[in-house]
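*Asks:* Any chance you could fold what I've pasted below:
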Amino acid sequence: MTSPKLDILYEDPDLLVVNKPAGLLVHEAASAPGEKTLVDLVLAHDPKIKDVGEAGRDGIVHRLDRDVSGVMAIAKTRAVAEHLKDAFSTRDVGKEYVALVYGKLPKDHDVISFKIARSKRTGKMVARPHSQEGKDAVTEYDVLDRFKNHTLVRLKILTGRTHQIRTHMLAIDHPVVGDTLYAKKRMKNIRPLEMDRLFLHSQRLEIPMLDGSRKAFTAPLPDDLAELLKTLPKR
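*Replies:* So this is what the prediction gives:
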């Protein structure tokens, strides 16, 4: 990918909100040493953010996977880092995503509440529809549009488990388009779309501010995802 630039949605003395592009790691990973990350871009923009919050976090209070795009809030002060850390841990935030999934969802609205646990065999997260093991996870979805072989949905995650949307949608047999980590086997008999990323975008994030008010930040659907939708035949 071309060298990424920091797409700033909002900034004040305490808070930075950005629109993370797909393909960009938040922190450096052992599997990709030396690769430019979101933290690199943030520190180039404002070096004072270094060491804000927990050790090695550099203002980061929540994450998006590499292949997920969209809204991320970054603390610029220790007070905001602690405040937002508490808000995310107590679920006092609103998180909305847009995803394109395979197949035709039978309902226009539903709530998925399968527990999620890490597989001892593969190390990946697994949603367990009939198990009492794992951590509680709740995902609510609404259908935004229907296509011949796909459904566009808005998802609200009421918990923040690792890969929650991806595992929940896989568990109901409607994997997220482009999910080669979780849905590769399930997609063998499905004609894949021409795209090299996950069709999952963090569209809206609502957070509590230090003064007691709440602010919501939105990021438009990236051009590559919007263009893909134009190519899909309708039902």
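*Asks:* Going by C-alpha atoms from here, please, whenever you check contacts or count neighbours.
*Replies:* Noted.
*Asks:* Determine the set of other helices and strands touching the longest helix seen in the chain.
*Replies:* In the chain, with assignment by DSSP state H, the single longest helix is helix 78-89. Packing contacts for helix 78-89, counted by 3 or more CA pairs under 8 Å, 6 or more residues apart in numbering; DSSP states H and E, involve strand 69-75, strand 200-208.
*Asks:* So which of these is the most surrounded?
*Replies:* strand 69-75 (a mean of 25; mean count of other CA atoms under 10 Å).
*Asks:* Check which helices and strands that strand sits against.
*Replies:* strand 15-20, helix 78-89, strand 200-208.
*Asks:* That one relative to strand 15-20, how many degrees between them?
*Replies:* In terms of direction (axes from the mean of the first three to the mean of the last three CA atoms, to 10 degrees), strand 69-75 departs from strand 15-20 by 160 degrees.
*Asks:* what angle sits between strand 69-75 and strand 200-208?
*Replies:* Going by the same axes, to 10 degrees, strand 69-75 is angled at 30 degrees with respect to strand 200-208.
*Asks:* To compare against the first, here's the next sequence to fold:
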Amino acid sequence: VFSGHEHWGDALTLLSINLKTGRTHQIRVHMSFLGWPIFADDKYLNKKFSGEDRKYLSHHFLHAEMIQFSSFEGEEVLVKAPLPEDCEKFLGSLSQV
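*Replies:* Have a look, this model is predicted:
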């Protein structure tokens, strides 16, 4: 399940994605299959494009904003993480385009 937050022309869209399973590379595989690969993803994006993307961000733009799970005691645990500074700077540079 995903929803769009911001768009930069036809080139980039910032999405919020809610995972239903914890399968390895689930977001990366599915988004690439749909034609919306993760920015700077050198595994599932054409190498030419990922190389170009890496001029602006040194890693793929995939961030776990929050994770929720049940503890061994059965209590719900919610952990949130802010967007890394380099990703914030990258988004800020897009706003100026």
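*Asks:* before we move on, back to that, looking at the helices and strands packed on helix 78-89 of structure 1, which is nearest to residue 220 of structure 1?
*Replies:* For residue 220 of structure 1, the closest of the helices and strands packed on helix 78-89 of structure 1 is strand 200-208, at 6.6 Å, according to CA to CA.
*Asks:* re earlier: need the helices and strands packed on helix 78-89 of structure 1 in JSON lines with distance to residue 171 of structure 1, can you?
*Replies:* Converted to JSON lines, the helices and strands packed on helix 78-89 of structure 1 look like this (distance: least, CA to CA, whole Å):
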{"stretch": "strand 69-75", "distance to residue 171 of structure 1": "23"}
{"stretch": "strand 200-208", "distance to residue 171 of structure 1": "17"}
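*Asks:* Minimum distance to residue 147 of structure 1: which of these has it?
*Replies:* Between these, strand 200-208 lies closest to residue 147 of structure 1; by CA to CA that is 16.8 Å.
*Asks:* okay, that closest one sits on what stretch of structure 2?
*Replies:* Aligned using TM-score structural alignment, strand 200-208 of structure 1 spans residues 62-70 in structure 2.
*Asks:* right, so of the helices and strands packed on strand 69-75 of structure 1, which gets closest to residue 165 of structure 1?
*Replies:* strand 200-208 (8.9 Å).
*Asks:* Give me the mean deviation of that closest one from structure 2.
*Replies:* Taken over the aligned residues, the distance from strand 200-208 of structure 1 to structure 2 averages 0.8 Å (mean CA distance after the TM-score superposition for structure 1).
*Asks:* buried sites along the next helix or strand after that strand?
*Replies:* Using DSSP states H and E, the helix or strand that directly follows strand 200-208 of structure 1 along the chain is strand 214-218. For strand 214-218 of structure 1, the neighbour count (16 or more other CA atoms under 10 Å) marks 217, 218 as buried.
*Asks:* who's in contact with strand 214-218 of structure 1?
*Replies:* 9, 10, 17, 71, 203, 204, 205, 206, 207, 208, 209 (CA atoms under 8 Å, 6 or more residues apart in numbering).
*Asks:* Perfect, that will be all.
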